[in-house]
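Undergrad: one predicted model, sequence on top.
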Amino acid sequence: MVKAGSGALTFGVPSSPGVPEDFAKHTLTVDFNNIESVQAAFDEHGDDIACIIVEPVAGNMNCIPPVEGFLEGLRSICDKYNSVLIFDEVMTGFRVSRGGAQERYGVMPDLTCLGKVIGGGMPVGAFGGKKDILTHIAPTGPIYQAGTLSGNPVAMAAGLAALTQIAQNGLYDSIFENTQILAEGIRDAAHKHGIPMTINVAGSMFGIFFTDVDKVVNYQQATSCNTEQFNAFYHGMLEEGVYLAPASFEAGFVSKAHDIEIVKVTIEAADRVFAKVAHL
């Protein structure tokens, strides 16, 4: 997970402690947004690769959307080698569109994983996919799956309420518009004070990168950003009463509660903070 990008990147660990080598050796890590590296792995190990697991929009090395053709390439490779394509939509589910990243980018995985977003923020997860795979799960198949909180009535009620809300026509329009305004506003405020910055936006997800690179599209670029400037910005925004994710490798999210007035106040706060950061 860490090699693929996660919150643990903040600690600079090259791999995930606690995972036995005997497990890790069965996993191949390839570069996000680099279909050639995926193809090279399949050229060498294709007949033995059971699946590809990917965040369709990487949210654990900040917010990095897929480049054109990347998700389509994964789908094509999986079809060719009869491997399962699994989308981890824990972050992207309901955030980049009502139907998740698979709807936004028009690429259908074989399995989808969803997290607490499906329960309105309550502790719940879900997975779904094609019938010929899911029929292997009990009671129709031999693979047992259960959990202490599975079907928890409070989580299910919260989830039903959330799903009812997002089914409203036009709900996403203002959220996506405000996300774009917020990200561009923060970037423009940084540039105003001579601070290099680029942004990524995917629906209601956004990422700000303290870098002079035009577009951040991979892990190497994300980990080469100026973390000292980010830390100064983060603490400055805290003093302004704005709470952002505390690590430069975490994506940001905008919700319906963040109306245009909140967006404007946040951009104004960022402008004041950048005025200070520029002199550090």
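TA: Structure received.
Undergrad: alpha carbons only for contacts and neighbour counts from here, please
TA: OK.
Undergrad: go ahead and name everything in contact with stretch 71-85.
TA: 35, 38-39, 46-47, 49-53, 56, 107-111 (C-alpha atoms under 8 Å, 6 or more residues apart in numbering).
Undergrad: which parts of that stretch are buried?
TA: By 16 or more other C-alpha atoms under 10 Å, the buried positions in stretch 71-85 come out as 71, 72, 73, 74, 75, 77, 78, 81, 83, 84, 85.
Undergrad: distance to residue 240 and secondary structure added to the residues you listed, as CSV?
TA: Output for the buried residues of stretch 71-85, formatted as CSV (distance: C-alpha to C-alpha, whole Å; DSSP: H, G, I helix; E, B strand; the rest coil):
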residue, distance to residue 240, secondary structure
71, 39, helix
72, 42, helix
73, 44, helix
74, 43, helix
75, 45, helix
77, 48, helix
78, 48, helix
81, 53, helix
83, 49, coil
84, 46, strand
85, 43, strand
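Undergrad: which of these sit farthest apart?
TA: For these, the farthest-apart pair by C-alpha to C-alpha is 71 and 81; their separation is 15.6 Å.
Undergrad: report the distance from stretch 75-89 to the chain centre.
TA: Offset of stretch 75-89 from its chain centre (C-alpha atoms, centre = their mean, to the nearest Å): 19 Å.
Undergrad: let me redo that: stretch 238-258
TA: 14 Å.
Undergrad: okay, buried residues for that stretch please.
TA: 240, 244, 247, 248, 249, 250, 251, 252, 253, 254.
Undergrad: stretch 54-68 now?
TA: For stretch 54-68, by 16+ other C-alpha under 10 Å, it's 54-66.
Undergrad: cool, stretch 19-36 as well?
TA: 30, 32, 33, 34, 35.
Undergrad: can I get those residues in a markdown table including distance to residue 212?
TA: Putting the buried residues of stretch 19-36 into a markdown table (distance: C-alpha to C-alpha, whole Å) gives the following:
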| residue | distance to residue 212 |
| --- | --- |
| 30 | 25 |
| 32 | 21 |
| 33 | 20 |
| 34 | 21 |
| 35 | 25 |
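Undergrad: remind me, longest helix of this structure?
TA: helix 171-192 (DSSP state H).
Undergrad: picking up where we left off before, got the buried residues of stretch 238-258 as CSV, with secondary structure and distance to residue 10 columns?
TA: Converted to CSV, the buried residues of stretch 238-258 look like this (DSSP: H, G, I helix; E, B strand; the rest coil; distance: C-alpha to C-alpha, whole Å):
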residue, secondary structure, distance to residue 10
240, coil, 24
244, coil, 15
247, coil, 6
248, coil, 8
249, coil, 7
250, coil, 9
251, coil, 13
252, strand, 16
253, strand, 19
254, coil, 22
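Undergrad: dropping in the other structure now:
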Amino acid sequence: MKTATSKKLFAQSQRVIPGGVNSPVRAFRSVGGSPLFIKRAQGAKVTDVDGNTYLDYVASWGPMVLGHANPSVVRAIQRAASLGTSYGAPTEQELILAQMICRAFPSIEKVRLVSSGTEAVMSAIRVARGFTKRDAILKFEGCYHGHADHLLVKAGSGAATLGLPDSPGVPKAAASQTLTAPYNDIDAVKSLIHKHWRKLACIIVEPIAGNMGVVLPKKEFLRQLRTLTKKHGILLIFDEVISGFRVSYGGAQTLYDIKPDLTCLGKIIGGGLPVGAYGGRQEIMDLIAPVGPVYQAGTLSGNPLAVTAGIETLKKLSTSGVYEKLERRGQQLAEGLGKAAKQANIPFYQTRVGSLMGGFFTNGRVTDYASAKTSDTTRYAKFFHKMLERGSYFAPSQFEAAFVSTVHTAADIDQTLEAAHQVFKKL
């Protein structure tokens, strides 16, 4: 596998971009080596600048549920671009996407479009504080909700990969209103609520954690969160930036039949273009300007290209049989990797919901951030590089998810599994 051009570009990038990348986990820090510079992508595959082609299980970190360069999505973007790329004014497409989101998520009566998942979460917490007239928030260790100051406390994702659970540059005052509890530990939540409920505006949680690897909620964990928050006048925020439209058309909250007060979305609703959204009950959302006093704005919010790509993507996902197909492909990949690990006698704990999956090189179960961190990251790095050499591109971090798309074929996954059987024997 030749990577000379990628290495050359990375060396040049480091002179003008911090770390040579525009998002930390792209740098291959946790697995070693130089990142691949991608030149093009089509369907289930990406091709780098050196001409190497890989079956892609990163999926741009989740958005490419229809695969890369889906013809219908590309045509829709081209049509939209020919009419102008940004207006700074309302469009019918914004309305259509908002209506589709509200129909898909029964908990969302009104929704505001923004430009990223970070912005969606930041704004949802602001309106939660405005609604409750309280300042504190509670988040869970290992759950990453974007890089806003008050959320970079025991965060997952890139912070976990780089060993930076807290970030320099975050004022103590910003973090002082953020309480943390272990994911899946309802007793810890009860204890914190008992002590602090009078100042708690909201509890924010990934209903399926996807930023410390994929960690599933224990039975009744989410339901008890809903009960506790209602009892104490605390808003419950589901961060479904990853799980929204990925694990089901109505996200994890539909799958688990839990109705949060606010929901944050991103990734898939932009069809591969930058987008975010937050929404919930009308009485909460009507506090947002220009109707109410809670201010939030954005020049590129509801960008016509992004919402057009999102509309076309959601149209495809709403058709019959799509999620059943994603389930089959996800099951095929996960079960195949599990068998390969077992045959090689390699400890490997798997987690999966539909086309969202994780795998930890650990003997024990993974139920929270502490248990996720017991995974053998050195072994994962070897797995990553050996799979890459054999044409399968997984996330360059133990603490990220793997995804399949509607265009991954059974033969594609068989090819990956054939390689995996050889790789696990060498770990």
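TA: Looks like it came in fine. Since the structure is predicted, the reported quantities are computational estimates derived from the model, not experimental observations.
Undergrad: circling back: in strands only, show me the buried residues of stretch 54-68 of the first structure.
TA: residue 54 (DSSP state E).
Undergrad: let me know the closest of the buried residues of stretch 71-85 of the first structure to residue 210 of the first structure.
TA: So of those, ranked by how close each gets to residue 210 of the first structure (C-alpha to C-alpha), first place is residue 71, at 26.5 Å.
Undergrad: give the equivalent position in the second structure for the closest one.
TA: Aligned counterpart of residue 71 of the first structure in the second structure: residue 222 (TM-score structural alignment).
Undergrad: how close does that match get to residue 215 of the second structure?
TA: 13 Å (C-alpha to C-alpha, to the nearest Å).
Undergrad: repeat that for residue 310 of the second structure.
TA: 27 Å.
Undergrad: what does residue 188 of the second structure give?
TA: 18 Å.
Undergrad: again with residue 276 of the second structure
TA: From residue 276 of the second structure over to residue 215 of the second structure (counting by C-alpha to C-alpha), the distance is 23 Å.
Undergrad: cool, and residue 7 of the second structure?
TA: Distance from residue 7 of the second structure to residue 215 of the second structure, by C-alpha to C-alpha: 34 Å.
Undergrad: still on that earlier bit, now tabulate the buried residues of stretch 238-258 of the first structure in JSON lines and tack on distance to residue 227 of the first structure.
TA: Below are those laid out as JSON lines (distance: C-alpha to C-alpha, whole Å):
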{"residue": "240", "distance to residue 227 of the first structure": "20"}
{"residue": "244", "distance to residue 227 of the first structure": "14"}
{"residue": "247", "distance to residue 227 of the first structure": "9"}
{"residue": "248", "distance to residue 227 of the first structure": "7"}
{"residue": "249", "distance to residue 227 of the first structure": "9"}
{"residue": "250", "distance to residue 227 of the first structure": "12"}
{"residue": "251", "distance to residue 227 of the first structure": "14"}
{"residue": "252", "distance to residue 227 of the first structure": "16"}
{"residue": "253", "distance to residue 227 of the first structure": "20"}
{"residue": "254", "distance to residue 227 of the first structure": "23"}
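Undergrad: re earlier: filter the contacts of stretch 71-85 of the first structure down to the buried ones, PyMOL style.
TA: Entered in PyMOL, the line below selects the buried ones among the contacts of stretch 71-85 of the first structure, by 16+ other C-alpha under 10 Å:
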select buried, resi 35+38+39+46+49+51+52+53+56+108+109+110+111
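Undergrad: among the contacts of stretch 71-85 of the first structure, which are in strands?
TA: Using DSSP E, those in strands are 51, 52, 53, 111.
Undergrad: for residue 3 of the first structure, state which of those is nearest.
TA: residue 53 (12.9 Å).
Undergrad: got a list of what the aligned partner of residue 109 of the first structure in the second structure touches?
TA: Aligning on TM-score structural alignment places residue 109 of the first structure opposite residue 260 in the second structure. Residues in contact with residue 260 of the second structure, defined by C-alpha under 8 Å, 6+ apart, are 107, 226, 235, 236, 237, 238, 253, 280.
Undergrad: switch the cut-off to 6 Å
TA: 236, 237 (C-alpha atoms under 6 Å, 6 or more residues apart in numbering).
Undergrad: how close does it get to residue 220 of the second structure?
TA: 14 Å.
Undergrad: narrow the buried residues of stretch 19-36 of the first structure to those in helices?
TA: Using DSSP H, these in helices are residue 35.
Undergrad: count of neighbours near residue 2 of the first structure?
TA: Using other C-alpha atoms under 10 Å, residue 2 of the first structure has 18 neighbouring residues.
Undergrad: assign it to helix, strand or coil.
TA: Three-state assignment for residue 2 of the first structure (DSSP: H, G, I helix; E, B strand; the rest coil): coil.
Undergrad: residue contacts, it?
TA: Residue 2 of the first structure neighbours (C-alpha under 6 Å, 6+ apart): 15, 16.
Undergrad: next one: residue 424 of the second structure
TA: Per C-alpha under 6 Å, 6+ apart, neighbours of residue 424 of the second structure: 341, 344.
Undergrad: could you find the counterpart of residue 148 of the first structure in the second structure?
TA: Per TM-score structural alignment, residue 148 of the first structure is aligned with residue 299.
Undergrad: actually residue 264 of the first structure, not the one I typed
TA: Aligned partner of residue 264 of the first structure by TM-score structural alignment: residue 414.
Undergrad: just give me the neighbour total for its match.
TA: Around residue 414 of the second structure there are 14 residues (other C-alpha under 10 Å).
Undergrad: where's it, which helix or strand?
TA: Assigned by DSSP states H and E, residue 414 of the second structure falls within helix 410-424.
Undergrad: the longest helix of the first structure vs the second structure, average offset?
TA: The superposed helix 171-192 of the first structure is, by mean C-alpha distance after the TM-score superposition for the first structure, a mean 0.9 Å from where its aligned residues fall in the second structure.
Undergrad: and the next helix or strand after that helix, what does it pack onto?
TA: Counting by DSSP H and E, the next helix or strand C-terminal to helix 171-192 of the first structure is strand 198-202. On a contact count with 3 or more C-alpha pairs under 6 Å, 6 or more residues apart in numbering; DSSP states H and E, strand 198-202 of the first structure meets strand 205-209.
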